[in-house]
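Predicted model and sequence below, questions to follow.
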Amino acid sequence: MDTIFWFRRDLRLFNNFALYDAIEQGAKHAVFYITPVQWKNHGVAAIQVDLLKRRLVYLGNLLAKHGIKLHVLQSDDYQSCVEQLIKFCAANQVKKIFANKEYEINEQLRDTQFLSLADKQDCSVYLYDGDLIAPPGTVTTKSGDMYKVFTPFKNEWLKQHQDSHFYFKALPDTFSEIEWIEPELLKSDNSSQKWPVDDESLSHVIQRFIDEKLSSYKESRDFPAIKGTSGLSPYLALGIVSTYQLVAMVQQQHVDVLTSAKSNLFTWVNELVWREFYRHLLVAFPQLNKYQNFNQKYDSVQWRENEPEFNAWCEGKTGYPLVDAAMRQLKETGWMHNRLRMVVASFLTKHLLIDWRKGERFFMKHLIDGDLASNNGGWQWAASTGCDAQPYFRIFNPITQSERFDPNGEFIRKYVPELKNVPDKQIHFPHKYLASIGCDSVYWPAIVDHKAARQRALDAFKV
């Protein structure tokens, strides 16, 4: 074999420069490791595993059309993965391995171990920063430190890249087709079937978003009843698409998007820069991988242990319709609108004063787009314990959030059908209305009073 490519969370042929270099070095084989025990330990959602398997089936067939054989192998965890891959390389006379880096601490430890063993076997390993436009450590203050606030990070990121012209690149079609047989390991339960995995469909989704929704994204992105977001987060989480690819596709129609940071068009690209920011943080502050507060002064916050209230939050039975609708959307679909992620995270950590780590793990267990850096960053932002986080005294009011972002109750009615007949004005907190018509048993009572819960949170965080 001589040269192979090691797929991780970079399951794409577009703009996968590590793969292209491997092919230039003669690679006609690639490997991917299924690691069920490791995924379980990391709390990876079953729906995300299903999406990954479906994508691997598609990828294996696509690679075969280019003369590249994908070997899908299984090991329990990263330790056994390293051991098995070293044996695989020895058995097949592999001397060069190309791969893209992963930034989580367990993944970095895996690669450190693999690099050491590969070196002893006289095997060269080439690792690329294929998940990011700006590699970790390249966007820093003048003193070389990682930024602790997003806006100056973004400004420096733009300073370095605003004159760059990103280009869209596909795998060259230069190889003869080979046969690829789908492994039994990739048997799917189709729980993710609503999410297409073929490049044709994804390219259409991306292009349609750029053509039809990008210009109005800033105004529509916060309304869950409107399909105003790109819906690409599951594909970014698995590397099916990359930040580089998305920026390149935007630049094809809006060449000056990176030099117009205050324009509506940049608002969506700004979210991609947030994604890079959270990854840089994960590398610069490894304790984030271990569920520690970024801001250690909040280590003294006394979180409440209240399983009934936590379970009510999980089940969408808090008595606050927007919170309940959001949680039911997550459990039914494996995805949640970003505005609602902030609302439910604020509710758990401030209204219920329950540790953000419990919410973060619950999200990972259910999200099709589960991603440690973004999930951890988002939860610590909402809990006020993170980097450039929401100040502890700014607490989302779930009722006014509902009135503002779901004014007609359209989203609420979709996921909380027991409120389908409640008038628009009353649906955001319907208890008095339901009691007035003798139907108060239709919907769950509020598990906490907003005003009292807000004061309790303020007192806890002041300490």
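Looks like it came in fine.

Only C-alpha atoms from now on, for both contacts and neighbour counts.
OK.

Would you mark the buried spots in stretch 156-168?
Buried residues in stretch 156-168, counting neighbours by 16 or more other CA atoms under 10 Å, are found at Glu156, Trp157, Leu158, Gln162, Phe166.

Over to stretch 41-50?
Gly43, Val44, Ala45, Ala46, Ile47, Gln48, Val49, Asp50.

which of those lies closest to Arg357?
Gly43 (12.3 Å; CA to CA).

show me the contacts for that closest one.
By CA atoms under 8 Å, 6 or more residues apart in numbering, Gly43 lies in contact with Arg361, Met364, Lys365.

which SS class is it?
Three-state call for Gly43 (DSSP: H, G, I helix; E, B strand; the rest coil): coil.

Please report how far it lies from Phe310.
18 Å (CA to CA, to the nearest Å).

Also Gln245?
39 Å.

ok, now Asp459?
From Asp459 to Phe310 the distance is 20 Å (CA to CA).

now swap in Ala134 and tell me
38 Å.

So which of these two has more stuff around it?
Phe310 (21 against 18; other CA atoms under 10 Å).

ok, that one touching Ile354?
Yes - here Phe310 reaches Ile354: they are 7.5 Å apart, a contact under CA atoms under 8 Å.

sec struct for Asp131, please.
Assignment for Asp131 (three-state DSSP): coil.

tally of neighbours for the residue lying closest to it once chain neighbours are set aside?
Distances taken as CA to CA, 6 or more residues apart in numbering put Ser242 closest to Asp131, at 6.3 Å, once the chain neighbours are dropped. For Ser242, the neighbour count with other CA under 10 Å is 25.

Am I right that Ser242 is in contact with Asp129?
No - with contacts counted by CA under 8 Å, Ser242 stays clear of Asp129, the gap being 11.2 Å.

Included below, for side-by-side comparison, is a second structure:
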Amino acid sequence: MHLIWLRTDLRLHDNTALAAASQRGPVAAVYLITPEQWQAHDDAPCKVDFWLRNLQHLSQALGNLNIPLLIRHAATWDQAPTVLSQLCRELSVESVHVNEEYGIHESRRDSAVAQALEADGVTFHSYLDQLFFQPGSVLTKTGTYFQVFSQFRKVCYSRLHSALPRVVPTPKAQAEPGVTSDPVPTAVEGFPTPSETLRALWPAGEDEARRRLDAFADQQISYYKDERDFPAKPGTSQLSAYLAAGVVSPRQCLHAALQTNQGEFESGDIGAITWINELLWREFYKHILVGYPRVSRHRAFRPETEALAWRKAPEDLAAWQQARTGLPIIDAAMRQLLETGWMHNRLRMVVAMFLTKNLLIDWREGERFFMRHLIDGDLAANNGGWQWSSSTGTDSAPYFRIFSPLSQSEKFDGDGVFIKRWLPELAALNKKQVHNPEAAGGLFGVADYPRAIVDLKQSRERALAAFRRLPSRQEMAEHE
């Protein structure tokens, strides 16, 4: 018997480890429920619910091929070696197969499991699956990991020209292995079930992921570059949750995009090129996670920014978290997150810059809050985005580039359609007033909408001053 240990790869098709395991003989699949680990990683209840719902679909799809799905419980990953060794003994397993995951805790977990299994004579095999290129294989001329996306992308392009990553075949049905699937739990203690409204926005299963990918590639991808920044338009693929849980693979996404663009990724349809670049940004941040492990440890990518004098401002932080900053585009975006488990990408940057620059609150507070609410929460992408916005990260926005929430709002939600959808209390305002109700309502603003918690101009100056006081990298090196 051979075992595939499923993690963030909840699919039957184009699953490297599953395909490899099934070529060796009879296969069973296992999934570990690890609630304390999920809590330690700030995984959102809606994300855990999404995993469980996808597991139910996957269990059925595997069952059709006579591949049983077993569920085991381990409070934290520290218990994974014991739990998996025990299972391997029960089933007389010869080999365990996994798709590689990235991050310090993930790497430690996998090497501990490999060690424990190999001590029992069980071989452990891991495969490149959620990335196009093995971390460590896309390096600068001096052999270091890239820190600038455009240079990283250039090397990726040249690699893709010579060899496109292929989609792996789906396993065929096997003979009944005499092992019965376990029921997939519908909930896990500590992770309340989200509202039906939220769940309905994110139907589970590979068929749904594929439907979204095909619809986006057929109808929307050409407009992606022009429409992706407008939160009121359906300009994005809505695939991020499916990619984060591995219900669809980046290879499937790449091939769908290339198909719409005659196989090209550097010329032709600008929408398709832009979307492929987003897949490469996702790749870039995972490579950063491996090359610069400090970002897995709640550390700034740029060490000199650790000295920033962040404000301890619990009331301001709470106002931001609860969508009552008095700035409509910020509050509408935060309500979208709280109610749907997702936020439009342009708005992720806007609200992150507002928190870290205008409120001068540590980016780690925002990173953690996002993880606790995002259905597509992914350490590499979330950390990368927050550090980019706060100017502490790789290839990040220069510290003096501070988005104004008002001009972003006017530019990307000109008619206030998005704002009014999430802030119905502002529905009566015209398209000029809706971005800044305080200016519209004389002394009192709009009756049941708060006044802005911060003066944008003064807070911008405060942020610039805080960044100017930082030591340079050179000064830091001299002091070491």
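On my side now, so go ahead. Keep in mind that this is a model prediction, so the values were computed, not measured.

care to give me the TM-score?
With the length set by TM-score structural alignment, normalised by the length of the first structure, the two chains reach a TM-score of 0.96; 461 aligned residues with a CA RMSD of 1.7 Å.

picking up where we left off before, in CSV, list the contacts of Gly43 of the first structure along with neighbour count.
Below are the contacts of Gly43 of the first structure laid out as CSV (neighbours: other CA atoms under 10 Å):
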residue, neighbour count
Arg361, 19
Met364, 22
Lys365, 20
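
Among the residues you listed, which lie within helices?
Arg361, Met364, Lys365 (DSSP state H).

Can you give me the neighbour number for Ile453 of the second structure?
Considering only other CA under 10 Å, Ile453 of the second structure is surrounded by 15 other residues.

which SS class is it?
Classified using three-state DSSP, Ile453 of the second structure is coil.

got the contact list for it?
Asp316, Thr325, Gly326.

again, only using 6 Å
Counting by CA atoms under 6 Å, 6 or more residues apart in numbering, Ile453 of the second structure touches Thr325.

Excluding chain neighbours, what is closest to the residue nearest the centre of the first structure?
Centroid check for the first structure by CA atoms, centre = their mean gives Asp371 as the closest residue, at 3.9 Å. Closest residue to Asp371 of the first structure apart from its sequence neighbours, by CA to CA, 6+ apart: Ala237 at 5.8 Å.

so where in the first structure does stretch 211-229 of the second structure end up aligned?
Counting by TM-score structural alignment, stretch 211-229 of the second structure pairs with residues 204-222 of the first structure.

ugh, typo on my part, it should be stretch 452-461 of the second structure
Under TM-score structural alignment, the match for stretch 452-461 of the second structure is residues 446-455.

Any buried residues in that stretch, and which?
Buried residues in stretch 446-455 of the first structure (16+ other CA under 10 Å): Ile447, His450, Ala453, Arg454.

need the strands for the stretch 1-150 of the second structure, in chain order.
2-6, 27-33, 69-73, 95-99, 123-127 (DSSP state E, counting those that start in this stretch).

Let me have those in TSV, extended by mean neighbour count and distance to Ile221 of the second structure.
Compiled in TSV, the strands of the stretch 1-150 of the second structure are given as follows (neighbours: other CA atoms under 10 Å; distance: least, CA to CA, whole Å):
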stretch	mean neighbour count	distance to Ile221 of the second structure
strand 2-6	23	31
strand 27-33	21	34
strand 69-73	18	36
strand 95-99	23	29
strand 123-127	17	30
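
Aligned to Asp415 of the second structure, what sits in the first structure?
Using TM-score structural alignment, Asp415 of the second structure sits opposite Asn408 in the first structure.

Make sure that match is actually in contact with Asp424.
Yes - look at Asn408 of the first structure against Asp424 with CA atoms under 6 Å: they come within range, at 5.1 Å.

These two: which is more packed in?
Higher neighbour count among Asn408 of the first structure and Asp424: Asn408, with 18 against 15, using other CA under 10 Å.

distance of the more buried one from Asp173 of the first structure?
From Asn408 of the first structure to Asp173 of the first structure the distance is 51 Å (CA to CA).

cool, and Gln121 of the first structure?
In terms of CA to CA, Gln121 of the first structure sits 33 Å off from Asp173 of the first structure.

just Asp299 of the first structure next, same as before
For Asp299 of the first structure, the distance to Asp173 of the first structure - CA to CA - is 55 Å.

One more: Lys142 of the first structure?
For Lys142 of the first structure, the distance to Asp173 of the first structure - CA to CA - is 44 Å.

Same check on Phe405 of the first structure?
Distance, Phe405 of the first structure to Asp173 of the first structure, using CA to CA: 47 Å.

Between these two, point out the one with more neighbours.
Phe405 (20 against 10).

so the more buried one makes contact with Pro224?
No - using CA under 6 Å, Phe405 of the first structure makes no contact with Pro224, being 7.3 Å away.
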